[in-house]
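Enquirer: okay, predicted coordinates and the sequence, questions at the end:
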Amino acid sequence: MSRPLPLVLGGLALAGLIACPTRTPVGPPPVHIPPGCERNQAGEYHHVGNPAFRYLAQDDGRTLSLTLLYSRPDGGVGGTPDAGAVTITVDRTPEGFMGETHAMGFSAGTPCPVRFPTEITACAPDSLTLRSVQKTSVDQACRPAPRGPAPTWTEQVLRRGPPPPEPGPEAPDAGPPDAGPRAQDAGAGTTDGGAAAPDAGPTDGGALKPPGGPAPRKS
């Protein structure tokens, strides 16, 4: 009466093997990024709206980082950025090409590292299009404010390569031969030698400029 028992147990073991097939290893989820953003985006860029803002981009295939530099009078860019330089870091993720802009602001005279959500929405062979939050709020302890206005996103365009050279000054008009020397207008023209230099950073309690675009405000 005890002999059929091993056969029954063996059948149960076989049924268990059939019911539990080998699992196929699951890889990481695929990324969903705009067309063209899978290419390596490393190189030099300038801001279309303000060519004085120059960027150096590094791309390891997953993370793209851009560091803000400034143009020198000779047409080059500043050297190694300091610890307070504005940086943009975005990752290729299943939710998009997303990350943050890191900058240094001030609250009641205290330096505060601040972050602005940022994403890349388009990658062309010669440009990158970014969207970033325009402003953020921190308290006097540099902590994110518990309340604040709804975030407003602005679009920025960075073009690959250095900006085009500015046109040279035109030769002054000497006037008709019989007019004699022309009086110099002491009030004409600019008093600062041309276009204003870019804002190198936020002022105490004022606006913090994002990379070359409209100024996000801290409140």
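Expert: Good, I have the coordinates. Residues are numbered from 1 along each chain as shown.
Enquirer: make it CA atoms for all contacts and neighbour counts henceforth
Expert: Fine.
Enquirer: and after the strand or helix carrying residue 69, which helix or strand comes next?
Expert: In this structure, residue 69 is located in strand 63-70 according to DSSP states H and E. Using DSSP H and E, the helix or strand that follows strand 63-70 towards the C-terminus is strand 87-93.
Enquirer: which strands or helices does that following strand pack on?
Expert: Using 3 or more Cα pairs under 8 Å, 6 or more residues apart in numbering; DSSP states H and E, the elements in contact with strand 87-93 are strand 63-70, strand 96-107, strand 110-124.
Enquirer: among those, which is nearest residue 160?
Expert: Evaluated over the helices and strands packed on strand 87-93, closeness to residue 160 peaks at strand 110-124, with 9.5 Å, by Cα to Cα.
Enquirer: what's around residue 16, how many residues?
Expert: Residues lying near residue 16 (other Cα atoms under 10 Å) number 11.
Enquirer: which ones are touching it?
Expert: The contact partners of residue 16, by Cα atoms under 8 Å, 6 or more residues apart in numbering, come to none.
Enquirer: how about residue 63?
Expert: By Cα under 8 Å, 6+ apart, the contact set of residue 63 is 89, 90, 91, 92.
Enquirer: A further structure is provided below for comparison with the first:
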Amino acid sequence: MTFAPTPIPSRTQYVLEAIKHAILTAQLSPGQALVETELAAQFGVSKTPVREALKTLAGTGLVVMSQYKGATVRLVDATMAREVYDVRLLLEPEALRRSITRKGSLDEAQEALERADSAQDKAERSLANRDFHRALYLPCGNPLLARMLDEVRDQAALVSTVAWSVIPTWEREAAEHREILRLALAADAAAAAGALHDHIASFVRRAFPDDVDGGDAA
């Protein structure tokens, strides 16, 4: 027997998405305290949906809950980035290869790439890039594989947000995205998967040049 996930109440979902967006667009900085009373006042809700939203965000790795410090935005360092992107290196190229082999639609990847190219700021670009990568692996035909990648998706976006604030490398990454999609649309599964692996593997090396020991991300 399978059980459907319990739906998140609408107010909690609203607060969750608002806090997530603020984190992934650098409106809330890594290490910043997330005070329930302040957030409740900001969103015009009680503390309960704020508390539930923070618990959910802690589960996705964007927020850290501490008995003494309360909730804070997760800090990003080379160790955290390597862990997140190591998972992506292992799973995402294979998921793309399967998407291409199954002739899955890549229309959403094309649309996300166009949004990224026309983005007015790095926040909009970061969210579009996040959608681009998801559109590549979602048609892989294995829901569990897609869910595993979804679980690290927000943390990967947080790493990108922090890295771009130091070294804005999105033009290079945009060119790599275009090449990955070109190969995928040409149905060259091996070359597309290889290009995606290289793209992921180069990101943390550029973002943390003094700390990375061979592993990487995008």
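Expert: The structure has been received and is ready for your questions. The structure displayed is predicted, hence computed values, not measured ones.
Enquirer: what TM-score comes out when they're superposed?
Expert: In this superposition the chains share a TM-score of 0.20, using TM-score structural alignment, normalised by the length of the second structure; 73 aligned residues with a Cα RMSD of 5.7 Å.
Enquirer: dump the helices and strands packed on strand 87-93 of the first structure into a markdown table; add distance to residue 130 of the first structure as well.
Expert: Shown next, in a markdown table, are those (distance: least, Cα to Cα, whole Å):
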| stretch | distance to residue 130 of the first structure |
| --- | --- |
| strand 63-70 | 12 |
| strand 96-107 | 10 |
| strand 110-124 | 4 |
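Enquirer: so the strand holding residue 69 of the first structure versus strand 96-107, what angle?
Expert: Relative orientation of strand 63-70 of the first structure versus strand 96-107 (axes from the mean of the first three to the mean of the last three Cα atoms, to 10 degrees): 40 degrees.
Enquirer: how far off strand 87-93 does strand 63-70 of the first structure point, in degrees?
Expert: Going by the same axes, to 10 degrees, strand 63-70 of the first structure makes 160 degrees with strand 87-93.
Enquirer: just checking, next helix/strand downstream of the helix or strand containing residue 11 of the first structure?
Expert: Assignment of secondary structure by DSSP H and E places residue 11 of the first structure within helix 4-19. Sequence-wise, the next helix or strand downstream of helix 4-19 of the first structure (DSSP H and E) is strand 43-47.
Enquirer: surely residue 46 of the first structure meets residue 55?
Expert: Yes - the criterion here is Cα atoms under 8 Å, and residue 46 of the first structure meets it with residue 55 at 5.9 Å.
Enquirer: so residue 64 of the second structure sits in a strand?
Expert: Yes - using DSSP: H, G, I helix; E, B strand; the rest coil, the assignment for residue 64 of the second structure is a strand.
Enquirer: at which residues are the helices of the second structure located?
Expert: 10-24, 36-43, 47-60, 78-101, 107-117, 122-137, 143-166, 170-185, 189-201, 203-207 (DSSP state H).
Enquirer: so can I have CSV of those helices showing distance to residue 70 of the second structure?
Expert: As requested, those are exported to CSV (distance: least, Cα to Cα, whole Å):
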stretch, distance to residue 70 of the second structure
helix 10-24, 16
helix 36-43, 9
helix 47-60, 10
helix 78-101, 20
helix 107-117, 35
helix 122-137, 26
helix 143-166, 20
helix 170-185, 34
helix 189-201, 33
helix 203-207, 29
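Enquirer: tell me which of the ones you listed sits nearest to residue 66 of the second structure.
Expert: Closest among the helices of the second structure, once you apply Cα to Cα, is helix 47-60, at 10.4 Å.
Enquirer: list the contacts of the closest one.
Expert: 11-13, 15-16, 20, 36-37, 39-40, 63-65, 71, 151-152, 154-155.
Enquirer: ok, now stretch 122-137 of the second structure?
Expert: Contacts of stretch 122-137 of the second structure (Cα under 8 Å, 6+ apart): 24-26, 92, 95-96, 99, 106, 108-110, 112-113, 115-117, 119, 146, 150, 153, 157, 160-161.
Enquirer: residue 11 of the first structure: neighbouring residues, count only.
Expert: Close neighbours of residue 11 of the first structure, defined as other Cα under 10 Å, add up to 11.
Enquirer: from residue 19 of the first structure, how far out is it?
Expert: Distance of residue 11 of the first structure to residue 19 of the first structure, computed by Cα to Cα, to the nearest Å: 12 Å.
Enquirer: again, but for residue 156 of the first structure
Expert: Separation of residue 156 of the first structure from residue 19 of the first structure (Cα to Cα): 56 Å.
Enquirer: more crowded one of those two?
Expert: residue 156 (19 against 9).
Enquirer: and the spatially closest residue to that one that is not a sequence neighbour, what element?
Expert: Nearest non-adjacent residue to residue 156 of the first structure, counting by Cα to Cα, 6 or more residues apart in numbering: residue 130, 5.1 Å away. Element membership of residue 130 of the first structure [criterion: DSSP H and E] is strand 127-133.
Enquirer: next, the buried residues of that strand.
Expert: 127, 128, 130, 131, 132, 133 (16 or more other Cα atoms under 10 Å).
Enquirer: got the contact list for the first one?
Expert: Contacts here follow Cα under 8 Å, 6+ apart; on that basis residue 127 of the first structure touches 45, 157, 158, 159, 160.
Enquirer: most neighbours out of the residues you listed, which is it?
Expert: Busiest of the contacts of residue 127 of the first structure [other Cα under 10 Å] is residue 45, holding 27 neighbours.
Enquirer: quick one: that residue and residue 54 touch, right?
Expert: Yes - the pair residue 45 of the first structure / residue 54 is scored as a contact, 5.8 Å apart, by Cα under 8 Å.
Enquirer: from what I see, residue 192 of the second structure and residue 185 are in contact.
Expert: No - look at residue 192 of the second structure against residue 185 with Cα under 8 Å: they stay out of range, at 9.0 Å.
Enquirer: which one of these two has more residues nearby?
Expert: Ranked by neighbour count (other Cα under 10 Å), residue 192 of the second structure and residue 185 place residue 192 first, with 24 against 17.
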